[in-house]
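Q: Build me a structure from this.
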Amino acid sequence: MDTNLWDRPIEIAIESGDHFKSIRNSREAVAYLMTGWPQKGGESFAAAKRVCMDAVKGRSDSSAAALAFRAAAREAGILR
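A: Predicted coordinates for the structure are as follows:
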């Protein structure tokens, strides 16, 4: 398990907005970006994917990954 938790989980809407999911770290963010993201593509999506993957590999700060993921979720309309 990734012990590098974000300061605050980021909640996103899933299943047409009927349910919510908390993303707590960069590893969870990468997994959701790759498998559950509603609209792949766009600048925020690409940036979030890149920064979160770098954070998982230890090449980027986890707070930067959280900010990028939040921006992508906002752009995709799934940020709670």
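Q: C-alpha from now on. contacts and neighbour counts both.
A: Fine.
Q: What residues of the longest strand belonging to the chain count as buried?
A: The longest strand of the chain (DSSP state E) is strand 5-14. Applying a neighbour-count criterion of 16 or more other C-alpha atoms under 10 Å, one finds 5, 6, 10, 11, 12, 13, 14 buried in strand 5-14.
Q: Would you do the same for the sequence below? I want to compare the two.
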Amino acid sequence: MYDAWFSKPVSVSTGISGDIRNLSNAQEAIELLVNHWRNEGSQKHRTALRACRQAVMGGIPADLARNAFVEAAREAHVLVE
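A: Alright, predicted model coming up:
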């Protein structure tokens, strides 16, 4: 397994207070998608989770997973742009 490092971190707002987290790899994204996601179960959430899991297994490039995660974060209104 790999951490699958992103070329650029993804900033997301988390928790009730809106703390900002900068996610640097697919493993961090998986943890957030599984344990702390606002819009769990949507198509973009499932796609991002699948892509991040594939990236940590070495099946796809980390930045493809990053792109899927960004789309899911945008849909859940947690992406900090």
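Q: TM-score, when you put one on top of the other?
A: Scored against TM-score structural alignment, normalised by the length of structure 1, the superposed chains reach a TM-score of 0.91; 79 aligned residues with a C-alpha RMSD of 1.4 Å.
Q: before we move on, the earlier item: mind putting the buried residues of strand 5-14 of structure 1 in CSV, distance to residue 42 of structure 1 included?
A: Below are those laid out as CSV (distance: C-alpha to C-alpha, whole Å):
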residue, distance to residue 42 of structure 1
5, 26
6, 24
10, 20
11, 20
12, 18
13, 19
14, 19
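Q: among those, which two are most distant?
A: Maximum pairwise distance among the buried residues of strand 5-14 of structure 1 (C-alpha to C-alpha): 21.1 Å, between 5 and 14.
Q: tell me the secondary structure for the residue lying farthest from the centre of structure 2?
A: The centre of structure 2 is farthest from one residue, residue 17, which by C-alpha atoms, centre = their mean lies 19.4 Å away. Here residue 17 of structure 2 is coil, with the state taken from DSSP: H, G, I helix; E, B strand; the rest coil.
Q: Can you list the residue ranges for strands in structure 1?
A: 5-14, 19-25.
Q: just so I have it, where are all the helices in structure 1?
A: In structure 1, the segments counted as helices under DSSP state H are 26-35, 43-56, 62-76.
Q: Now mean neighbour count and distance to residue 1 of structure 1 too, for the ones you listed, in TSV please.
A: Shown next, in TSV, are these (neighbours: other C-alpha atoms under 10 Å; distance: least, C-alpha to C-alpha, whole Å):
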stretch	mean neighbour count	distance to residue 1 of structure 1
helix 26-35	19	9
helix 43-56	20	11
helix 62-76	21	15
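Q: picking that back up, what range in structure 2 matches the longest strand of structure 1?
A: Counting by TM-score structural alignment, strand 5-14 of structure 1 pairs with residues 5-14 of structure 2.
Q: what's in contact with that stretch?
A: Here stretch 5-14 of structure 2 makes contact (C-alpha atoms under 8 Å, 6 or more residues apart in numbering) with 19-26, 36, 62-63, 66, 70, 73, 78-81.
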